[in-house]
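Trainee: after the sequence you'll find the predicted model.
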Amino acid sequence: MHRRFLLPLFLLGLLASLAGCGETPTGRSQLALVPNALMADMGEDAFNQLRNSQPINRDTQANQLVQCVAEKVVAGAKASYPGLAFPERWEVVVFEDASPNAFALPGGRIGVHSGLLRVAETPAQLAAVIGHEVGHVLADHGNERLTQQLGIKAMLLVVGLLGEEEFGNQQLMQALGIGAQLGISLPFSRTHEEEADLMGLEIMARAGFDPQQSVTLWRNMAASGGGQPPEFLSTHPAHESRIRALQQGLEKATASYRTVTPAEC
């Protein structure tokens, strides 16, 4: 239902010389032209589709853990990036899915797969994943990717190689990091992943979770995930590259962690 708004909106942005570039919270230049209110609407629509199509985990202990960690992570995000606008409330749902995934959507929605709780062995490791996913939202990665997709579609439309009806819901879902089969998390670009890793490290530290646990988490992921494709063939950083990058950011994050009260979940 958003299609008829998004494509004209993007074309208008092009005619306005793209209105310049913004910056992510880490200072990286970024082009993200879709209005935040529209991104929040799309996040709500995607989340509602997931709730209606995917089984929801009803385990009380698991839900209490995820809710506690998510609440503290959001508080840590606000402390880390006080200049950003945050949703008034965040909706958190644990989906019954064996894959070790989580995601966050614009507008304040967090989904955690039950399978992640078998890989994230401590609350701090769970905080590393949720902090990473919240980092994607705060850095407007979905908006940036959707702007890129719309730019390609708009150019094809202008030169007559694409009909407007060919741009639909699947592209919107992909931009938000949700697959064609709802509940499947799609990788963001390598740049987005690395940025969300470093933001997530600071967020979990400010939330009161030991950032050292992020390295342990990704080692667990490597052990549970089996073989990966070569790094140059994947938008996701290889596990060892991701761990090295996290280790480089640990000194700053650990200094932040030492200034707060350790979280209890």
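Mentor: Nice, thanks for sending it over.

Trainee: drop to CA atoms for contacts and neighbour counts, all remaining ones
Mentor: OK.

Trainee: close enough to count as contact, residue 125 and residue 217?
Mentor: Yes - in this structure residue 125 lies within contact range of residue 217 using C-alpha atoms under 8 Å: 5.3 Å.

Trainee: looking at the two, which is more packed in?
Mentor: Higher neighbour count among residue 125 and residue 217: residue 125, with 27 against 22, using other C-alpha atoms under 10 Å.

Trainee: take this one as well and set it beside the first:
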Amino acid sequence: MRGFILACGFLATLAGDAAAFANNFCPGELEAALATRQKIFDEWPLRPVNDEATEFAQQLAMGLASRYSVNAGMIPWRIYLVRNLSPNAFSIGGGFVFINEGALTFAESEEELIAIIAHEIGHELAGHFCQNQRQQPAGNFLDYLLGNTLPSRREDIAHLGSLPQTIDPIKEQQADRIAISLLLASGYNPHTLLRVARRLPKDAGAHWVDSIRIQTLARLLENAPGFNDGPGSSAQFQKIKRILLNEAPVNRF
């Protein structure tokens, strides 16, 4: 009971981050997101939307959002799996989230995959794609940790193909806060988010894990309740992971 009370109290302190946005998309957000999505469709290899792995990730996202709040559950979330081996995921607004196959195979458990999705949903719920901000994909959980130092200016950007990504540490913290509350609301251990961050490879070409980001996430979780045992991985998660691991490798873009 004490853990339940702690979880409810922690959720109450975090839910305000999303409350102002979750009712509707920002003006112009959906149009910008659709244009970005089309560019991705044109340039990147994706799994079919009716693919078993894609549908599984879609169900996880919808479950997270619906347990968080009625408004978040009403957003038409759409998950796409990118045929890429790097452990990455990103959101572009309009309820569109892209997850690399490498993120799914990197996840050691279903809970870790859910933590990755929760962060990307957090960007949407925080209103990071409003018109008063530059319409570019938000900095994302895994890409930020793997490839970027803490930027000193809003103009610091990276690229995936021809798609620019702006990395904003304040937005990353906001998305992390909401991700923590999403995990708690769904009965998952919020400390999984930090575990995934710490487990990422420390050297990926010229990239390196940002210790400042990890320290910030650890501070956010200081007062969050933890759980000894999570819900575990479903048989479907294990099946899909085996399918992806046994498929022919896909070149990175």
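Mentor: Done, it's in. A quick note: this is a predicted structure, and the numbers were derived from the prediction, not measured.

Trainee: could I get the TM-score for this pair?
Mentor: The TM-score (TM-score structural alignment, normalised by the length of the second structure) is 0.63; 203 aligned residues with a C-alpha RMSD of 4.0 Å.

Trainee: helices or strands next to the helix or strand residue 246 of the first structure falls within in the packing?
Mentor: For residue 246 of the first structure, the enclosing helix or strand under DSSP states H and E is helix 239-257. Under the contact criterion of 3 or more C-alpha pairs under 8 Å, 6 or more residues apart in numbering; DSSP states H and E, helix 239-257 of the first structure touches helix 190-206, helix 212-225.

Trainee: can you add distance to residue 245 of the first structure and give those helices back as CSV?
Mentor: Shown next, in CSV, are these (distance: least, C-alpha to C-alpha, whole Å):
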stretch, distance to residue 245 of the first structure
helix 190-206, 8
helix 212-225, 10
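
Trainee: need the winner for burial among those helices.
Mentor: Across those, the average number of neighbours (mean count of other C-alpha atoms under 10 Å) peaks for helix 190-206, which reaches a mean of 26.

Trainee: average offset of it relative to the second structure?
Mentor: Helix 190-206 of the first structure differs from its equivalent in the second structure by a mean of 1.5 Å after superposition (mean C-alpha distance after the TM-score superposition for the first structure).

Trainee: equivalent range in the second structure for that helix?
Mentor: Using TM-score structural alignment, helix 190-206 of the first structure lines up with residues 169-185 of the second structure.

Trainee: now do stretch 44-55 of the first structure
Mentor: Using TM-score structural alignment, stretch 44-55 of the first structure pairs with 34-45 in the second structure.

Trainee: distance of residue 173 of the first structure from residue 26 of the first structure?
Mentor: Distance, residue 173 of the first structure to residue 26 of the first structure, by C-alpha to C-alpha, to the nearest Å: 25 Å.

Trainee: buried ones in stretch 40-59 of the first structure?
Mentor: Applying a neighbour-count criterion of 16 or more other C-alpha atoms under 10 Å, one finds 40, 42-44, 46-47, 50-51, 56-57 buried in stretch 40-59 of the first structure.

Trainee: tell me which of the residues you listed is nearest to residue 83 of the first structure?
Mentor: Residue 83 of the first structure has its nearest neighbour among the buried residues of stretch 40-59 of the first structure in residue 40, at 18.6 Å by C-alpha to C-alpha.

Trainee: if I look at the closest one, how far off is residue 90 of the first structure?
Mentor: Relative to residue 90 of the first structure, and taking C-alpha to C-alpha, residue 40 of the first structure is found at 12 Å.
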